[in-house]
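**Q** Sequence first, predicted model second:
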Amino acid sequence: MQIYTGIDIVENNRIKKAVEKHGDRFLKRVFTEDEIDYCSKKADSIPCLAARFAVKEAFIKAFSQAFGINLPLKSIEIKGFHRKHAEILLHPPDAKTRSYLTRMKYTFSLSHEKNYSVASVIIYID
């Protein structure tokens, strides 16, 4: 079994500044409509968005180690659920990338607080 890891930490204020400066253009370039909708329902959407950004970056790092491919941010969707663990939904950009998905399993963890969001991803290949 081969194991690949990715980790990312995001200063929440960095995401806040990007949203304030670029608005929907930034949001739609980085997040799916479902992610934007889910986070916008929170009292403070910034930690929610920042945690998703961290997961995407961590997943990109692990996937790049495993397959040498840098995925687009929007091809990774973090699906949130009320009182349940979030899930990663992958939207591979092409058939070659899609073929890699059948060879791997992955797990992740995310956390956020007032100033920072962090995520780690582990990809397993048999």
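**A** That came through fine. Residues are numbered from 1 along each chain as shown.

**Q** contacts, neighbours, all on C-alpha from now
**A** OK.

**Q** Now do the contacts for the residue nearest the centre of the chain.
**A** Nearest to the geometric centre of the chain sits residue 56, at 2.4 Å (C-alpha atoms, centre = their mean). Contacts here follow C-alpha atoms under 8 Å, 6 or more residues apart in numbering; on that basis residue 56 touches 73, 76-78.

**Q** structure B:
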Amino acid sequence: MIGVDIVVVERIETSMKKYGEKFLGRYLHPEEIELVKKSETAAGFWAAKEAIAKALGTGIGAHLAFHDIRISKDAKGAPSFTLSPRIARRHSILSTSLSIAHDGGFAIAVAAIERSTPSDEMQ
């Protein structure tokens, strides 16, 4: 499954200026907040979580919360994500991939999630 989301960076920047870390805490874990050095990164993380929710087919809401998704970066800065154990089990996640980019005032993210099929689970 694939999910894509795009965000206007200025929208996130305005909320960051108005509400500060309280805004970031609504959708990011403390470890994720530490990675945010500028509004483009925060917007990219927002887009990533929305893309992941779309890939899962749930959206953000009753069945999936922002805090069920945790974004991290490797030593080279490449993003990845993990899901809460409850969500990973519910969706039978086999593998995941994430790409985030920002340019021209926009942040975009693409998430790919491989789930096991019922026939995979029987083998």
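**A** Received it, and whenever you're ready, just let me know what you need. The structure presented is a predicted model; accordingly, all values stated were derived computationally and were not measured.

**Q** Now the TM-score, please.
**A** The TM-score (TM-score structural alignment, normalised by the length of structure 2) is 0.79; 113 aligned residues with a C-alpha RMSD of 2.0 Å.

**Q** Quick one: the helices in structure 2, in order.
**A** Along structure 2, counting by DSSP state H, helices occupy 9-19, 21-27, 30-35, 39-56, 85-91, 118-122.

**Q** can you put those helices in a markdown table and add distance to residue 76 of structure 2?
**A** Below are those laid out as a markdown table (distance: least, C-alpha to C-alpha, whole Å):
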| stretch | distance to residue 76 of structure 2 |
| --- | --- |
| helix 9-19 | 23 |
| helix 21-27 | 24 |
| helix 30-35 | 13 |
| helix 39-56 | 15 |
| helix 85-91 | 26 |
| helix 118-122 | 33 |
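
**Q** Just the closest of the contacts of residue 56 of structure 1 to residue 24 of structure 1, please.
**A** Set against residue 24 of structure 1, the nearest of the contacts of residue 56 of structure 1 by C-alpha to C-alpha is residue 73 (15.4 Å).

**Q** How many neighbouring residues does the residue nearest to the closest one when sequence neighbours are not counted have?
**A** Leaving aside its sequence neighbours, residue 73 of structure 1 sits nearest to residue 30 (C-alpha to C-alpha, 6 or more residues apart in numbering; 5.6 Å). Neighbour count of residue 30 of structure 1, defined by other C-alpha atoms under 10 Å: 21.

**Q** Could you verify my assumption that residue 30 of structure 1 touches residue 71?
**A** No. Using C-alpha atoms under 8 Å, residue 30 of structure 1 is not in contact with residue 71; the gap is 11.8 Å.

**Q** Give the equivalent position in structure 2 for the residue nearest to the centre of structure 1.
**A** Superposed on structure 2 with TM-score structural alignment, residue 56 of structure 1 falls opposite residue 49.
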